[in-house]
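Colleague: any chance you could fold what I've pasted below:
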Amino acid sequence: MHPATVLAQLDHVTDGPTGGLVPALHPALTHVLPGEAAAVGYARSTNSGARAVEALVAKLEGGAAAAAFTSGSAAMQAVLAGLSPGDHVLLDTGIYYEFGRIIVAFGARWQIAVSFADFCELDSVAAALLPGRTKLVWAECPSNPLWRVPDMSSLADLTHAAGAKLLVDATVITPVLCHPLSLGADLVLHSATKYLNGHGDVLAGVLVTADADNIWAELVAARTAHGSILPPFEAWLLLRGLRTLAVRMARCSQTALAIAEALQGHAAIAAVHYPGLADDPHHALARAQFQAGFGGMLSLTLKGGEADAIKVCARLQVFRQSTSLGGPESLAEHRLSTEGAGSLCPPALIRLSIGLEEASDLLGDLRAALACD
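Modeller: Below is the predicted model:
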């Protein structure tokens, strides 16, 4: 079935005892077991809501299994828990800044080497890999906030030749638009706080694996040890959000492309960063790897510099000036101000998360803010 159908019906998940079309919320921490019945499990290890999320996202990604967490960062920590002193982790230079900082700090504390390479330059990746020592290659597709698109199949080939696992953070593209596991990734990470939930009211993370091997069992065990399983209420809200994922992604992708095309060549803009643009340097790879659109994230680099970018953000009336992405409302931010000291983000860059508003209202808001002296 088409992903939109699977999502709208939650893959025919219902409240078992009643047949309710909306799955019930079960907050119980433990269960009474009749006779010789197998244990359902203590809530720190599993709950019915998390299992429903996991089954749905694993199906959408074409994965062998999924694990739901309290946040994308908690999912990341479970992956890092599987590393040992002396291991090497390779990150993209364009990795989401906060994850990059956390992984570097983790490596320094636990004697794990962390290095960076440009994942859009395969020669750079090949030179940075340490065969036998590199255990994890951490990619992001597309990278945030320049929305660069790596060749995931070639990246997977290089990673596996070095004896490592490839993780792809697919938060921005979602399983509606791309399936990294089918391109060779071993793990896919979603900050489900963003598009999967889509309402700006849940912290959640999901990991999906191509192969439920021993490493996956260790990862799930780490989640139990850390107590970071997605709680029942958050799982219930996430299932609600997932129902509309396909239509939300279609709408925000369509609007983002319209805005990107309309602002190309604007007198105040030096560059529009969006892989859906025909002349974007990453367009060909995006077309080859994505389905049904290019996502709702784009960025503008202004000609006027950092101060101008900050002023434009402050002038916006329809866009809300805030950090995050993937919600129903469109957001704008001066990204360097958010990332702070040590950021590699261009000073004049404005990051936009396109929501569900009318495209003409968003475009008019941007043009008015850009036109002011």
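Colleague: only C-alpha atoms for contact and neighbour calcs from this point on.
Modeller: Noted.
Colleague: show me where the stretch 51-200 of the chain has helices.
Modeller: Assigned helices in the stretch 51-200 of the chain, in chain order: 72-80, 97-110, 122-128, 152-161, 174-177 (criterion: DSSP state H, counting those that start in this stretch).
Colleague: to compare against the first, here's the next sequence to fold:
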Amino acid sequence: MSDIPQHGFATRAIHLGYDPLDEQGALSPPLYLTSTYTQDSIEAFDQIRLGERQGYVYGRTRNPTQALLEARLASLEGAEAGVVTASGMAAISATLFSLLQSGDEIVVDQIVYGTAFTLFAQGLTRFGVRAVFADFTRPEAVAAAIGPKTRAVYFETPANPNLRLVDIAAVSAIARGKGLLTIVDNTFATPVLQRPLAHGADIVLHSATKYLGGHGDLLAGAVLGRQEHIDAIRLQGLRYFTGATLSPFTAFLVLRGIKTLELRVQRHSESARQVAQLLRGHAAVADVFYPGLPDTPGADIARRQLSAGGGLVAFELKGGLAAGRTLLDSLKLARIAVSLGDPETLIQHPASMTHASYSAEDRERYGLSEGLLRLSVGLETPEDILADLKQGLDRL
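Modeller: As a prediction, this is how the structure comes out:
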């Protein structure tokens, strides 16, 4: 169907870029399990290698199964093109290694995923790139952190782990005015709820391990943006900086996952909203952070950027870390684990798990308290999730 690109989100996630009649009627796209490709002439090989014609040469750079996934993800994010990688961190590092060089600076929000923080704070410095951290909830702080060597700004929204919100349009406008790239990690919201490119960002990143894959059984990453940037990331960051190619079978699984992405994210969001309301009304809870609550910090930004609150809830207990440990040990349905976006409800303690790479001083400086908990609300029957959480809270 030639009009698929103009169809709705779910239709494109299921159909875009593939006609079963082109593949002997196979309803599911074929899985290409090959590492290398032959050509009918040396001229054809050279044309493909130089980017003068479409085709495939070697699986580290591109594979037809990956290409279909890239086309669908790009469509869902409203991007010109995309490249998939072996993990979310591979997506981040391939992007940075391709677009930055020694002597450059990048301004980064002070709250990001812990391993990404380590890459910015320690890894990039080994190659002469300096990360400058700023509070991205204050656009004026971002502007103040930009210097003559700055080449890009980077942030997550909602941010891991406390779900703080950044105004994409405001930060992108500042960066664009200085000739800088805006890079946004959209893992938590997914393109179902938020599309950063529509608000002025240049590049969108995903850990496809999370909601895009959606079943806790794979590792994958994705970068979406303008063709020129994606070409550079594929041919530099992916091909020879990291070599972190997504396997064709994993690409096949992510293709399967995004077919139900819209439905899953809607269910995650509705259940998470109910969880946030339960937490807000419980005597043991000191504070709740959820973009879907009307009185959450940054609620005005949420109304502009997000179509729903998402599937994650962060909260602090009045009893601090000791109460948090008691709660985690009391839950029967929710599992203690570091990931998110799975069908299973998962809970974790950021200070000792996903954000342990932040020093205690940095956690205190950036507002990551020792008592903060992050809950990834799953797809179980909502009443069961609520009952499990309530029995654990009542023990406090």
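Colleague: roughly how far does the spatially most central residue of the second structure sit from residue 282 of the second structure?
Modeller: The centroid of the second structure falls nearest to residue 187 when counting by CA atoms, centre = their mean (2.0 Å). Distance of residue 187 of the second structure to residue 282 of the second structure, computed by CA to CA, to the nearest Å: 29 Å.
Colleague: could I get the full set of strands for the stretch 251-373 of the first structure?
Modeller: Secondary structure of the stretch 251-373 of the first structure (DSSP state E, counting those that start in this stretch): strands located at 269-273, 297-302, 320-321, 331-334, 349-353.
Colleague: neighbours around residue 84 of the second structure, how many?
Modeller: A count of nearby residues for residue 84 of the second structure, using other CA atoms under 10 Å, gives 32.
Colleague: ok, it to residue 364 of the second structure distance?
Modeller: Distance, residue 84 of the second structure to residue 364 of the second structure, using CA to CA: 35 Å.
Colleague: for residue 97 of the second structure, same thing?
Modeller: Applying CA to CA, the value for residue 97 of the second structure to residue 364 of the second structure is 30 Å.
Colleague: looking at these two, which is more packed in?
Modeller: Counted by other CA under 10 Å, residue 97 of the second structure and residue 364 do not tie: residue 97 has more neighbours, with 20 against 12.
Colleague: what residues are up against residue 143 of the first structure?
Modeller: Contacts of residue 143 of the first structure were listed using CA atoms under 8 Å, 6 or more residues apart in numbering, and they are 94-96, 149.
Colleague: now with 6 Å?
Modeller: Residues counted as contacts of residue 143 of the first structure (CA atoms under 6 Å, 6 or more residues apart in numbering) are residue 94.
Colleague: which residue lines up with it in the second structure?
Modeller: Correspondence of residue 143 of the first structure to the second structure, assessed by TM-score structural alignment: residue 159.
Colleague: same check on residue 189 of the first structure?
Modeller: Correspondence of residue 189 of the first structure to the second structure, assessed by TM-score structural alignment: residue 205.
Colleague: wait, that match sits on residue 187?
Modeller: No. Using CA atoms under 6 Å, residue 205 of the second structure makes no contact with residue 187, being 7.1 Å away.
Colleague: the residue nearest to the centre of the second structure contacts residue 206, doesn't it?
Modeller: Yes. With contact defined as CA under 6 Å, residue 187 of the second structure and residue 206 form a contacting pair (4.7 Å).
Colleague: now do the helices in the stretch 251-396 of the second structure.
Modeller: For the stretch 251-396 of the second structure, applying DSSP H, counting those that start in this stretch gives helices covering 261-280, 299-305, 320-330, 360-365, 382-394.
Colleague: need those helices in JSON lines (columns: distance to residue 343 of the second structure).
Modeller: Formatted as JSON lines, the helices of the stretch 251-396 of the second structure follow (distance: least, CA to CA, whole Å):
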{"stretch": "helix 261-280", "distance to residue 343 of the second structure": "9"}
{"stretch": "helix 299-305", "distance to residue 343 of the second structure": "24"}
{"stretch": "helix 320-330", "distance to residue 343 of the second structure": "18"}
{"stretch": "helix 360-365", "distance to residue 343 of the second structure": "30"}
{"stretch": "helix 382-394", "distance to residue 343 of the second structure": "12"}
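Colleague: tell me which of those helices sits most buried.
Modeller: The highest mean neighbour count among the helices of the stretch 251-396 of the second structure, using mean count of other CA atoms under 10 Å, belongs to helix 261-280: a mean of 21.
Colleague: off-centre distance for that one?
Modeller: Centroid separation for helix 261-280 of the second structure versus its chain: 18 Å, with CA atoms, centre = their mean, to the nearest Å.
Colleague: show where that helix falls in the first structure, residue numbers please.
Modeller: Taking TM-score structural alignment, helix 261-280 of the second structure hits residues 245-264 over in the first structure.
Colleague: likewise stretch 372-381 of the second structure?
Modeller: With TM-score structural alignment as the criterion, stretch 372-381 of the second structure aligns to 349-358.
Colleague: list the buried residues for the matching stretch?
Modeller: The neighbour-count check on stretch 349-358 of the first structure (16 or more other CA atoms under 10 Å) flags 349-357 as buried.
Colleague: so residue 223 of the first structure: helix, strand or coil?
Modeller: Of the three states, residue 223 of the first structure takes helix according to DSSP: H, G, I helix; E, B strand; the rest coil.
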